[in-house]
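>>> what follows is a predicted protein model with its sequence.
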Amino acid sequence: MRFADRTDAGRQLAVAVAALDLEDPVVLALPRGGVPVAVEVARVLKAPVDLVMVRKIGLPSQPEVALGAVVDGPRPDLEVNEDIARHAGYNRLDIVKLAEPALAEIARRRGVYLAGRDPVPLAGRTAIIVDDGIATGATIRVALRSVRRQGPARLVLAVPVAPPEALAQLAPLADDVICLLQPASFMAVGAHYAVFDQVDDDKVIALLAATAG
C-alpha cells in the first residue's frame, strides 16, 4: 500500500477509525504533517479538531540530545529524560527553565494556527491522536502521556504508517491503536507516500480554519 498524499491517507484512515464507532470523539493532530490527515478523520467523524504540539528540550551543549520534551495543553506537560538529565547534571527545575523558550514557541504557534481558540476539553471524551506516520515514536509517546493526563474516557492512536516495533512500544499507552501499514522493512514515513511535500504554516491555518467554520 502506498498513499497518494496526506489527504488520501487521512481518508483511508478515517474509514478504519469510524469502524470503531467511537463516542464523543475529538481529533488531535500533531502539526504540521498530521493536520491534513487529521482533518479528513474529523470530517468523517464529525468531530472537532485540536492540536497536540510537542517540542524537544535540547541539552544546551548538544542541542540534538533531548533532555526532555514539553507538550501543550490546558496545563503544559513536561517530560524529562531522566537518564540523560542525571548524567548531564540537570535537575527538574533546571529543565523547567530550559523549557521556557519551547513553551513560548508553542503558545505562539497555537495562537497563529488556531486564532486564539481555547483547547478542546478532553475529560470524559474519546481523544484520537493523529499524525502522518511514526518513525521512532518518541514524539507520539510524549503526546500520548500528556493527553492521557487530561482524563479522556478513551485514548486512540491512529496513523497511516509505522514500523511494528514502534507500535509495540506505544500500544500500552493507548486504548486502541490503528495503523494501516506496518512494513517490516521501514525506512521513512515519506517513503510510503507518492507525494510527501512540506506542510507550511499557511496550509495548517487554512485547514484548521475550515474545520472551525
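Thanks, I have it.
>>> make it CA atoms for all contacts and neighbour counts henceforth
Fine.
>>> and the residue nearest to the spatial centre of the chain, how far from residue 72?
When Cα atoms, centre = their mean is applied to the chain, the residue found nearest the centroid is residue 30 (3.3 Å). With distances taken as Cα to Cα, to the nearest Å, residue 30 is found 11 Å from residue 72.
>>> now the common contact residues for these two.
52, 53, 54 (Cα atoms under 8 Å, 6 or more residues apart in numbering).
>>> which residues sit in contact with residue 11?
37, 40, 41.
>>> columns neighbour count on top of those residues, output as a markdown table?
Listed next are the contacts of residue 11 as a markdown table, based on neighbours: other Cα atoms under 10 Å:
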| residue | neighbour count |
| --- | --- |
| 37 | 29 |
| 40 | 24 |
| 41 | 28 |
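>>> tell me the one of the residues you listed nearest residue 85?
Checking those against residue 85 with Cα to Cα, the nearest one is residue 37 at 34.6 Å.
>>> look at that closest one and tell me its secondary structure.
Per DSSP: H, G, I helix; E, B strand; the rest coil, the local secondary structure of residue 37 is helix.
>>> and of the contacts of residue 11, the nearest to residue 137?
Checking these one by one against residue 137 (Cα to Cα), the nearest turns out to be residue 37, at 17.3 Å.
>>> start to end distance for stretch 29-49?
Stretch 29-49: ends 7 Å apart by Cα to Cα.
>>> buried residues, it. List them.
Buried positions in stretch 29-49, judged by neighbour count with 16 or more other Cα atoms under 10 Å: 29-43, 45, 48-49.
>>> show me what the top helix by length along the chain is packed up against.
Scanning the chain for the helix with the most residues, using DSSP state H, yields helix 100-114. Packing contacts for helix 100-114, counted by 3 or more Cα pairs under 8 Å, 6 or more residues apart in numbering; DSSP states H and E, involve strand 54-59, helix 201-212.
>>> want to compare, so here's the second one:
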Amino acid sequence: MDGYADRAEAGRRLARPVADALGAPAQTPQLPSIVLGLPRGGVPVAAAVASALQLPLDLLLVRKLGVPEHPELAFGAIASGGVRVLNPDVLATAALDERAIAAVVEAEARELARRERIYRGAARPPPSVRGRTAVVVDDGLATGATMRAAVMALRELQAARVIAAAPVGSDEACALVAEAADALICPLVPKTFGAVGAWYADFEQTSDDDVRRALASVAQAEP
C-alpha cells in the first residue's frame, strides 16, 4: 500500500477493517456504535467510514499541544472535559518549562472552545457515548498524543469500548495508542514515516466549513 488519494478515499478503505473490529451487526439496540472524527482532518475520514457502515457520525474535540518553535511536533494534547495528555520524551527534548507549557495549553483551550461553538452551535448537542462502542478516527497518527487524549476522554465519558482508527501511522504512535484503546486499526505503518501528509496525494487543509459539511452529510447521533 503506497498511500491514499485523499481523506475520503482513506475513510472508505478504512471502513472494512473497522467493520471487522466492530463485528456484525455494528449497530445494535444494546450497544449502538458511533463514529467520532477528530477535527479538522479526521472528520472527512470519519464521515466516509460512517457513511460506508451506515453509522451515526459526530466529532470529538481534541487539540494538539505543539512545541512553540516547531508547532507540528506535539508534546501533548487536550480534549473536551479537561483531559490533558503530555509526552514526556518530547518535553524532555524540547526543554519546555511550566510557563511555556501553560501558555500553549491556554491558547489551545481557547481554540477548542471556539471550535465547539462553530461546529455544534445550539442545534447539535454533544452525543452520549456512555455504554456505546466509540470509533474515534483521525487522518493519521504522527506522535499519537492527540488520539491517546481522545481515547482517554472517551474513557471518562464512559464509552463501553473504544476503537482508535487511522489510515496511516508511525510505529511509535501506533504502539502508544494501542496501549490506551481497546483496539487499534491502522492499515499503513511505513518503516520510514516522515509526516502524515506524505501518504496522501491530496492533503489540502480541512476548513471549518469542510467539517460542517461532513457532519451534515452523515446521520447525526442521538444526544
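Okay, I see it. Quick caveat: nothing in here was measured; it's all calculated off a predicted structure.
>>> related to what we said a few turns ago, take the buried residues of stretch 29-49 of structure 1 and keep only those in helices.
34, 35, 36, 37, 38, 39, 40, 41, 42, 43, 45.
>>> which one of these sits closest to residue 59 of structure 1?
residue 34 (26.6 Å).
>>> and whichever residue in structure 2 pairs up with residue 198 of structure 1, how far is that from residue 197 of structure 2?
By TM-score structural alignment, residue 198 of structure 1 lines up with residue 205 in structure 2. Taken as Cα to Cα, the spacing of residue 205 of structure 2 relative to residue 197 of structure 2 amounts to 10 Å.
>>> those two: who's more crowded?
Between residue 205 of structure 2 and residue 197, residue 197 has the larger neighbour count (other Cα atoms under 10 Å), namely 17 against 10.
>>> other residues contacting the longest strand anywhere in structure 1?
Within structure 1, and with DSSP state E defining each element, the longest strand by residue count is strand 62-71. Outside strand 62-71 of structure 1, the residues within contact range by Cα under 8 Å, 6+ apart are 52-59, 76-82, 84-85, 95, 99, 102-103, 142-143, 146.
>>> thought residue 25 of structure 1 was touching residue 128?
Yes: Residue 25 of structure 1 lies in contact with residue 128 (Cα atoms under 8 Å); the separation is 7.0 Å.
>>> of these two, who's got more company?
Neighbours were counted for residue 25 of structure 1 and for residue 128 using other Cα under 10 Å; residue 128 has more, 28 against 24.
>>> give the contact list for the aligned partner of the more buried one in structure 2.
Mapped onto structure 2 by TM-score structural alignment, residue 128 of structure 1 lines up with residue 135. Residue 135 of structure 2 sits next to 33, 34, 35, 36, 162, 163, 164, 165 when contact means Cα under 8 Å, 6+ apart.
>>> repeat that for residue 51 of structure 2.
Residue 51 of structure 2 sits in contact with residue 218, where contact means Cα under 8 Å, 6+ apart.
>>> who touches the helix or strand residue 95 of structure 1 falls within?
Using DSSP states H and E, residue 95 of structure 1 sits in helix 92-98. Applying Cα under 8 Å, 6+ apart, the contact partners of helix 92-98 of structure 1 are 57, 67, 68, 78, 80.
>>> just flag the most distant two among these.
Farthest apart among the contacts of helix 92-98 of structure 1 - using Cα to Cα - are 67 and 78, which lie 10.4 Å from each other.
>>> between these two, who's got more neighbours?
residue 67 (26 against 22).
>>> against residue 65 of structure 1, how distant is the residue lying farthest from the centre of structure 1?
Residue farthest from the centre of structure 1, counting by Cα atoms, centre = their mean, is residue 89 at 29.5 Å. Taking Cα to Cα as the criterion, residue 89 of structure 1 is separated from residue 65 of structure 1 by 14 Å.
>>> try residue 105 of structure 1
19 Å.
>>> ok, now residue 10 of structure 1?
Residue 10 of structure 1 is 32 Å from residue 65 of structure 1, by Cα to Cα.
>>> neighbour-wise, which of these two wins?
residue 10 (28 against 14).
>>> in which helix or strand does the more buried one reside?
In the assignment (DSSP H and E), residue 10 of structure 1 maps to helix 6-18.
>>> try residue 162 of structure 2
Going by DSSP H and E, residue 162 of structure 2 is part of strand 161-165.
>>> same thing with residue 89 of structure 2?
Here residue 89 of structure 2 is assigned to helix 88-94, by DSSP H and E.
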